[in-house]
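In: Build me a structure from this.
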Amino acid sequence: MNPITNSPSIQDTRPWRPGALVSGTLALHAGAAAAIVAQPAALPWAAGGVIASHLLLTAAGLWPRSTWLGPNLLRLPPSAQGCVALSFDDGPNPEVTPRVLDLLDQHRMQATFFCIGARAARHPALVREIARRGHAVENHSLDHRHHFSLFGPARQMHDIAAAQRVLTELTGAAPRFFRAPAGLRNPFLEPVLCRLGLHLASWTRRGFDTAAAGDAGRVAARLLTGLAERDILLMHDGDPGHDRAGQPLVLAALPRVLRAIESAGLRCVTLRDTVRDAMLRATR
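Out: As a prediction, this is how the structure comes out:
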């Protein structure tokens, strides 16, 4: 199956517009090539400029919340007043995800689950249950390779489109957002996301709840310090760290986070609901 033409969201393809950093890098490469042709002695200076531009691109890709390589959702749109978004990565996990769902139900909160395609295929009933309870299922790559940021455009396309197919078939709704493994990426990602109709989403703050022997209080504090409307909070239901008692950190910290959100008079919503609402308002 061709990963491009058979992608379920290809009808929503959006145009790719390179940002200033990418455009500047392309211009620098062209200028360096022209300089070398015109004056071969300029080779060291031209090479130095090209190397510096690549280092800058690499730094941008290693900063998950960077917007230098293209649009990156770091907070909910301004229309999402009184709302925050809870997001969970790396699932589904049959040992943890159902308990996360129960906690969210108890507090009548909705969340966004960035699921790994291969894990979703192994636990299809759990993915359907996430969607059935009113939560959003989004794309977190097919296999969550830690060297994802080193993939070229063809491999990125194959990986993301394959996960897109799996998640769409299981939930009946095509994911609208993509979160890169560990948040790391390269300049090839944004054009691929544009072709698949996906939008990159990162976070406002994260709990670092994958630590081998973490502390739930610290996880909650990282998420709640400075909590404000429109925040996007990141936790993990897949591959979670554990506290000293052996309990998954996400399960130990989540009740505190949910109570704090309620006490602040905020409500949890999905990324797709708030962004869709913002788009509807813009067309009125």
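In: hey, let's count contacts and neighbours off CA atoms from now on
Out: Will do.
In: what about residue 73, distance to residue 158?
Out: Separation of residue 73 from residue 158 (CA to CA, to the nearest Å): 23 Å.
In: more neighbours, these two?
Out: In this view residue 73 and residue 158 are compared by other CA atoms under 10 Å, and residue 73 has more residues nearby, 21 against 18.
In: tell me the contacts of residue 148?
Out: With CA atoms under 8 Å, 6 or more residues apart in numbering as the criterion, the residues that contact residue 148 are 156, 180, 181, 184, 185.
In: Let me have these in CSV, extended by secondary structure.
Out: What follows is the contacts of residue 148, written out as CSV (DSSP: H, G, I helix; E, B strand; the rest coil):
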residue, secondary structure
156, helix
180, coil
181, helix
184, coil
185, coil
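In: Which one of these is nearest to residue 269?
Out: Among these, residue 180 lies closest to residue 269 (CA to CA), at 21.0 Å.
In: Okay, helices next: where are they in the chain?
Out: Ranges of helices in the chain, per DSSP state H, are 20-38, 43-62, 97-106, 117-122, 124-132, 153-171, 189-196, 216-224, 249-263, 271-283.
In: one more, for comparison:
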Amino acid sequence: MAEPRRWSPSPLIRASAVLHAAALAGVAVQPAAWPWALGALAGNHALLGALGLWPRSALLGANLRRLPARNARLGQIGLCFDDGPDPQVTPAVLALLAQAGARASFFCIAGRAADHPGLVRAIVEGGHTVENHSWHHSHRFAAMGIGALRREVGEAQRILTTLAGRPPRFFKPPAGLRNPLLDPVLAGFGLRLATWTRRGYDAVRRDPAGVERRLLRDLAAGDLLMLHDGSAARTADGRPVVLEVLPRLLDAFAARGLAAVSLAAVSLEVAADD
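Out: I've put the predicted structure just below:
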């Protein structure tokens, strides 16, 4: 397992803690003020909940949304695949990456990875990294308490470490949704939160051209792109959208002098400053 890291609450979380203490102190001194205190706390919790529904927010804690500046200067693009491994799609994705000499990070659902250990080995043998995308990919993830979060993240970390031979360094919550309790849980497992610069919605859109446009619009060195080798949408003729988009995406990288890399290229010290 990765070494735990020290958790440092974000400024917003610190301010929320101060607000809670002030509200309790105010009610202790002036009990009649409880409706105001309750309203302030309700507003604070509504704000925190809304921010948890904003995947690219860094207000609840550090969030890797782009590669660090040093990677951008090298002309690197971060390429990530979520929700796998999938026995029909993942091998084809790996073959396309190998043909282009590209590297990527696969945010695996640990329950699926345990069902397909050979695919996890293939990911690692291809020079890619396996990262943590939770144990079950529960739709309730963002509403979980700290105990349930520890189980989802921790069991996934254990399974993926065993299968990949190295501990994941990054975590992406299901659909990118989370709550303020996740950041200290990740710190306990030595993980960093990662999301994306842009995504193509290839898990829901059946139009490869539209997915490609979203991913390539204003593309720049340092961008972190998200696709799906698991839960892949299908075109009208049943072909996974990601397999239609990926070859053209890799060609576009080459034409622009960009290199697709995995998150192994990211320094954790730099990532912590995102």
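In: Now do the contacts for the residue most central in space within the second structure.
Out: By CA atoms, centre = their mean, the second structure has its centre lying nearest to residue 172, at 2.5 Å. Going by CA under 8 Å, 6+ apart, residue 172 of the second structure touches 107, 132, 133, 134, 193, 194, 195.
In: who wins for neighbours among the residues you listed?
Out: residue 132 (31 neighbours).
In: That one -> the first structure?
Out: Counting by TM-score structural alignment, residue 132 of the second structure corresponds to residue 139 in the first structure.
In: Next, the contact list for the residue nearest to that match when sequence neighbours are not counted, please.
Out: Spatial nearest neighbour of residue 139 of the first structure, chain neighbours left out: residue 178 (4.8 Å); criterion: CA to CA, 6 or more residues apart in numbering. Each residue near residue 178 of the first structure by CA under 8 Å, 6+ apart is listed here: 114, 138, 139, 140, 141, 193, 198, 199, 200, 201.
In: Wait, the match of residue 132 of the second structure touches residue 117, no?
Out: Yes. Using CA atoms under 8 Å, residue 139 of the first structure is in contact with residue 117, at 7.3 Å.
In: Which neighbours do the two have in common?
Out: In contact with both residue 139 of the first structure and residue 117: 163, 164, 167, using CA under 8 Å, 6+ apart.
In: quick revisit: any chance of the helices of the first structure in a markdown table, with distance to residue 14 of the first structure too?
Out: Below are the helices of the first structure laid out as a markdown table (distance: least, CA to CA, whole Å):
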| stretch | distance to residue 14 of the first structure |
| --- | --- |
| helix 20-38 | 18 |
| helix 43-62 | 22 |
| helix 97-106 | 33 |
| helix 117-122 | 23 |
| helix 124-132 | 26 |
| helix 153-171 | 15 |
| helix 189-196 | 5 |
| helix 216-224 | 33 |
| helix 249-263 | 35 |
| helix 271-283 | 15 |
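In: which residues touch the residue mapped onto residue 121 of the second structure from the first structure?
Out: Under the alignment (TM-score structural alignment), residue 121 of the second structure pairs with residue 128 of the first structure. Residue 128 of the first structure makes contact with 170, 171 under the criterion CA under 8 Å, 6+ apart.
In: So residue 128 of the first structure versus residue 115 of the first structure, what's the distance?
Out: Distance from residue 128 of the first structure to residue 115 of the first structure, counting by CA to CA: 12 Å.
In: who touches both of these two?
Out: Joint contacts of residue 128 of the first structure and residue 115 (CA under 8 Å, 6+ apart) do not exist.
In: biggest separation within the contacts of residue 178 of the first structure, which pair?
Out: The two members of those with the most space between them (CA to CA) are 114 and 193, at 15.3 Å.
In: Longest strand in the second structure, by number of residues?
Out: strand 76-82 (DSSP state E).
In: matching residues in the first structure for it?
Out: The aligned range for strand 76-82 of the second structure in the first structure is 83-89, by TM-score structural alignment.
In: once aligned to the second structure, how far is the matching stretch on average?
Out: Here stretch 83-89 of the first structure, set against the second structure after superposition, deviates by a mean of 0.4 Å using mean CA distance after the TM-score superposition for the first structure.
In: what sits against residue 189 of the first structure?
Out: Per CA under 8 Å, 6+ apart, neighbours of residue 189 of the first structure: 153, 156.
In: Now do the same for it: its match in the second structure.
Out: Counting by TM-score structural alignment, residue 189 of the first structure lines up with residue 182 in the second structure.
In: Any figure for the gap between residue 150 of the second structure and residue 117 of the second structure?
Out: 23 Å.
In: Looking at those two, which one has more neighbours?
Out: residue 150 (20 against 17).
In: count of residues packed around the closest residue to residue 188 of the second structure other than its chain neighbours?
Out: Closest residue to residue 188 of the second structure apart from its sequence neighbours, by CA to CA, 6+ apart: residue 4 at 4.7 Å. Residues lying near residue 4 of the second structure (other CA under 10 Å) number 13.
In: now do residue 49 of the second structure
Out: By other CA under 10 Å, neighbour count at residue 49 of the second structure equals 17.
In: try the one 4 residues further on
Out: Residue neighbour count, defined by other CA under 10 Å, stands at 15 for residue 53 of the second structure.
In: Once you drop chain neighbours, what's closest to the residue in the second structure that residue 177 of the first structure lines up against?
Out: By TM-score structural alignment, residue 177 of the first structure lines up with residue 170 in the second structure. Leaving out its chain neighbours, the residue that sits closest to residue 170 of the second structure by CA to CA, 6+ apart is residue 192, at 4.7 Å.
In: Alignment lookup: the one you found to the first structure.
Out: Match for residue 192 of the second structure (TM-score structural alignment): residue 199.
In: Same question for stretch 159-166 of the second structure: list its buried residues.
Out: Going by neighbour count (16 or more other CA atoms under 10 Å), the buried part of stretch 159-166 of the second structure is 159, 160, 161, 163, 164, 166.
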